[in-house]
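> sequence first, predicted model second:
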Amino acid sequence: MTTPTPASPARRPVTLITGAQGEFGHALVHALSEHSDTPIVAIDKDPIDPALARRCAESHALDLTDGAALDALLDRLHVGTAYHLAALLSRSAEERPDLAHAVNVEATVHLLRRFAAASHERAEPVRMLFPSSIAVYGLPTRAAKDDAQPLREEEHTTPITIYGCHKLACEHIGRYYATRLGASWKEPPAARVDFRAIRFPGVISAETEPRGGTSDFAPQALHRTARGEAYESFVDEHARLPFMTMPDAVRALLELGAAPDDALTRRVYNVGAFSLSAAEVASRASAHFNGVRITYNPDPARMAIVNSWPADVNTDAARADWGYTPEHTLSRAFEDYLVPGLRTHH
């Protein structure tokens, strides 16, 4: 067994963020750079925006499916905390399932292996924060969805999308690495990965318009109408999902990351703030922007996915264990964040 050694000054602990160029990555880099002195190492398959890179100690254009390149980077880093955001989202994953498996599952397991080895060698857990998704759920029919109470973490986890399957698989693998890896070894590991996951609902940002996700009907409608453009929704007016704002999503991930280990009763938590239908999005948009033109042309494949996801989720565990409380309830989300932010950016 390797003897753990103290980190040298050249091996100062860093925070690693994968998928840093995405909308969540942008928001997370901003939050961490403003509230933490720990150096940030940001990676993405695309070059990092210069303004974002200036907030990081290092930034790298790196494909996570290139294991050799990833290993070369990790070999010289002392990762204390990792935010593994990189993923192919639901629609993109359906279109390219093999690539999605490589990115969403194989790269995640590669990171878990490396962090497990580092945790053992240093006798100190590497903390890995993993954004999961309501895509892990799979309600059998729209009627079942309409009748369901807000879903708890263990209910209806039979996803119908490959993205949901990937996220659920990584939740289980992460839990294994955190609690069971090495249990049958002659000498158990000195420390295991501290894996923590959040199942996010749809996330709405006032700054960026998303692409590639199935919950995008809400943020896309808001951004298009704020620009004075027409929007054709790919779901019908009755389609309903849970949502939260981007600031609340980032805050939740940071709060879970900061929670004492002995306060946590599980490795995976639901979060959410409010439930919205496509018609309610249109109504809210009409109340704040002029000339709103939203029509509905439901795509059967995407409607099937939305119908399998819950209208709302139960967040009791997150509230009890680490004090999760969203700042932006439905009214506050629009009045304090979305409408002012959309007007500023458009």
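Noted; the coordinates are in hand.

> only C-alpha atoms for contact and neighbour calcs from this point on.
Noted.

> ranges for the helices of the stretch 51-200 of the chain?
Taking DSSP state H, counting those that start in this stretch, the helices of the stretch 51-200 of the chain run over residues 67-75, 90-95, 97-101, 107-122, 142-147, 162-179.

> just the residues contacting the first one, thanks.
This means helix 67-75. The set of residues external to helix 67-75 that reach it, using C-alpha atoms under 8 Å, 6 or more residues apart in numbering, is 62-64, 107, 110, 114.

> can you put the helices of the stretch 51-200 of the chain in a markdown table and add distance to His26?
Output for the helices of the stretch 51-200 of the chain, formatted as a markdown table (distance: least, C-alpha to C-alpha, whole Å):
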| stretch | distance to His26 |
| --- | --- |
| helix 67-75 | 21 |
| helix 90-95 | 20 |
| helix 97-101 | 22 |
| helix 107-122 | 20 |
| helix 142-147 | 33 |
| helix 162-179 | 21 |
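
> which residues in the protein form strands?
13-18, 40-44, 58-61, 78-84, 127-133, 194-200, 202-204, 231-233, 240-245, 268-270, 274-277, 294-296 (DSSP state E).

> any chance of the ones you listed in TSV, with mean neighbour count and distance to Thr214 too?
Below are those laid out as TSV (neighbours: other C-alpha atoms under 10 Å; distance: least, C-alpha to C-alpha, whole Å):
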stretch	mean neighbour count	distance to Thr214
strand 13-18	22	22
strand 40-44	24	22
strand 58-61	17	27
strand 78-84	22	20
strand 127-133	23	11
strand 194-200	24	13
strand 202-204	25	8
strand 231-233	18	11
strand 240-245	25	10
strand 268-270	23	18
strand 274-277	19	13
strand 294-296	18	15
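
> next up, a second structure to put side by side with the first:
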Amino acid sequence: MTPKILIIGSSGQIGTELVLKLRKIYGNENVIASDIRKGNYEVMESGPFELLDVTNKEDILDVVKKHNVKQIYLMAAMLSAIAEISPRRAWALNMNSLFNILDLAKDKIIDKIFWPSSMAVFGPDTPKVNTPQDTIIKPATVYGISKFAGENWCSYYREKYGVDVRSIRYPGIISYKTIPGGGTTDYAVEIFYEA
């Protein structure tokens, strides 16, 4: 039986394309898209969609139970530019959402988590060429700080509770399908839309 997958943050740059790709692989009904707002028409119409506030643990649990979700891709986050304007709000969103999902796995309600980190964990003192994974990590942004903290929380939950959580540090993301949303690559994405 194909496990049900919940994508939280399905209206973002990665989420939009991730939902469509996973639906092609696992079937439309097995990939549930969710976001705090309605998004891409194709995402909304090609399979299940739930309006969801990722900071509300009870609402997440309701969606997980309703669809019998076993895997969660947590793509929701407040990105760099916007996070600098509202650091506490960014920290609350970026960290509380991660804790909500980690706790579902700790409590054996879901089996697997994917949570992306970012190149934002690196700071100005990090080597710029062939940057190693284990190096100086001194983030210079609210977003980077939250991603670095998140990496450590994921490691902690893995070691302490055996949570199956996977991550990758993404570089700057440029999407032709989704308009910019407050990240460091907005200027590059805007070029495509203005061309």
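Sure, I can see it. Remember, predicted model here, so these are calculated numbers, not experimental data.

> for the strands of structure 1, give me a markdown table that also has distance to Tyr163 of structure 1.
Listed next are the strands of structure 1 as a markdown table, based on distance: least, C-alpha to C-alpha, whole Å:
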| stretch | distance to Tyr163 of structure 1 |
| --- | --- |
| strand 13-18 | 18 |
| strand 40-44 | 19 |
| strand 58-61 | 24 |
| strand 78-84 | 15 |
| strand 127-133 | 9 |
| strand 194-200 | 13 |
| strand 202-204 | 14 |
| strand 231-233 | 22 |
| strand 240-245 | 17 |
| strand 268-270 | 17 |
| strand 274-277 | 22 |
| strand 294-296 | 25 |
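
> now the residue most central in space within structure 2: closest residue in space that isn't a chain neighbour?
Of all residues in structure 2, the one closest to the mean position by C-alpha atoms, centre = their mean is Met75, 1.7 Å from it. In this structure, Met75 of structure 2 finds its nearest non-sequential neighbour in Gly9, 4.8 Å apart by C-alpha to C-alpha, 6 or more residues apart in numbering.

> so what's the equivalent of that neighbour over in structure 1 up against?
Counting by TM-score structural alignment, Gly9 of structure 2 corresponds to Gly19 in structure 1. If a contact means C-alpha under 8 Å, 6+ apart, then Gly19 of structure 1 has 25, 42-45, 84-87 as its contacts.

> which two from those residues end up farthest apart in space?
With C-alpha to C-alpha as the measure, no two of the contacts of Gly19 of structure 1 lie farther apart than Ala42 and Ala87, at 14.7 Å.

> format the contacts of Gly19 of structure 1 as JSON lines; extra columns: distance to His156 of structure 1.
Shown next, in JSON lines, are these (distance: C-alpha to C-alpha, whole Å):
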{"residue": "Gly25", "distance to His156 of structure 1": "29"}
{"residue": "Ala42", "distance to His156 of structure 1": "35"}
{"residue": "Ile43", "distance to His156 of structure 1": "34"}
{"residue": "Asp44", "distance to His156 of structure 1": "33"}
{"residue": "Lys45", "distance to His156 of structure 1": "33"}
{"residue": "His84", "distance to His156 of structure 1": "25"}
{"residue": "Leu85", "distance to His156 of structure 1": "24"}
{"residue": "Ala86", "distance to His156 of structure 1": "25"}
{"residue": "Ala87", "distance to His156 of structure 1": "23"}
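
> quick one, what contacts the counterpart of Pro180 of structure 2 in structure 1?
Aligned by TM-score structural alignment, Pro180 of structure 2 pairs with Pro210 of structure 1. Counting by C-alpha under 8 Å, 6+ apart, Pro210 of structure 1 makes contact with 23, 216, 219-220.

> among those residues, which are located in helices?
Taking DSSP state H, the ones among those that sit in helices are 23, 219-220.

> got a markdown table for these, with neighbour count and distance to Val250 of structure 1 too?
Listed next are those as a markdown table, based on neighbours: other C-alpha atoms under 10 Å; distance: C-alpha to C-alpha, whole Å:
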| residue | neighbour count | distance to Val250 of structure 1 |
| --- | --- | --- |
| Glu23 | 18 | 11 |
| Pro219 | 23 | 17 |
| Gln220 | 20 | 20 |
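
> and which of those is nearest Trp322 of structure 1?
So of those, ranked by how close each gets to Trp322 of structure 1 (C-alpha to C-alpha), first place is Glu23, at 25.0 Å.

> any idea how far Asp44 of structure 1 is from that closest one?
Per C-alpha to C-alpha, to the nearest Å, Glu23 of structure 1 is found 12 Å from Asp44 of structure 1.

> how about Leu181 of structure 1?
When Leu181 of structure 1 is compared with Asp44 of structure 1 (using C-alpha to C-alpha), they lie 29 Å apart.

> just Arg55 of structure 1 next, same as before
15 Å.

> can you check His166 of structure 1 too?
19 Å.

> again with Phe115 of structure 1
Relative to Asp44 of structure 1, and taking C-alpha to C-alpha, Phe115 of structure 1 is found at 19 Å.

> go on, Asp66 of structure 1?
12 Å.

> can you check Pro131 of structure 1 too?
Taking C-alpha to C-alpha, one finds Pro131 of structure 1 at 16 Å from Asp44 of structure 1.

> over to Thr245 of structure 1?
For Thr245 of structure 1, the distance to Asp44 of structure 1 - C-alpha to C-alpha - is 23 Å.

> now swap in Thr158 of structure 1 and tell me
Per C-alpha to C-alpha, Thr158 of structure 1 is found 30 Å from Asp44 of structure 1.

> now do the same for Val163 of structure 2: its match in structure 1.
Aligned partner of Val163 of structure 2 by TM-score structural alignment: Val193.

> for that match, which residues are in contact?
Per C-alpha under 8 Å, 6+ apart, neighbours of Val193 of structure 1: 112, 115-116, 119, 125-128, 177-178.

> and with 10 Å instead?
112-120, 124-128, 174-179, 181 (C-alpha atoms under 10 Å, 6 or more residues apart in numbering).

> just Pro132 of structure 2 next, same as before
Pro132 of structure 2 touches Thr126, counting by C-alpha under 10 Å, 6+ apart.
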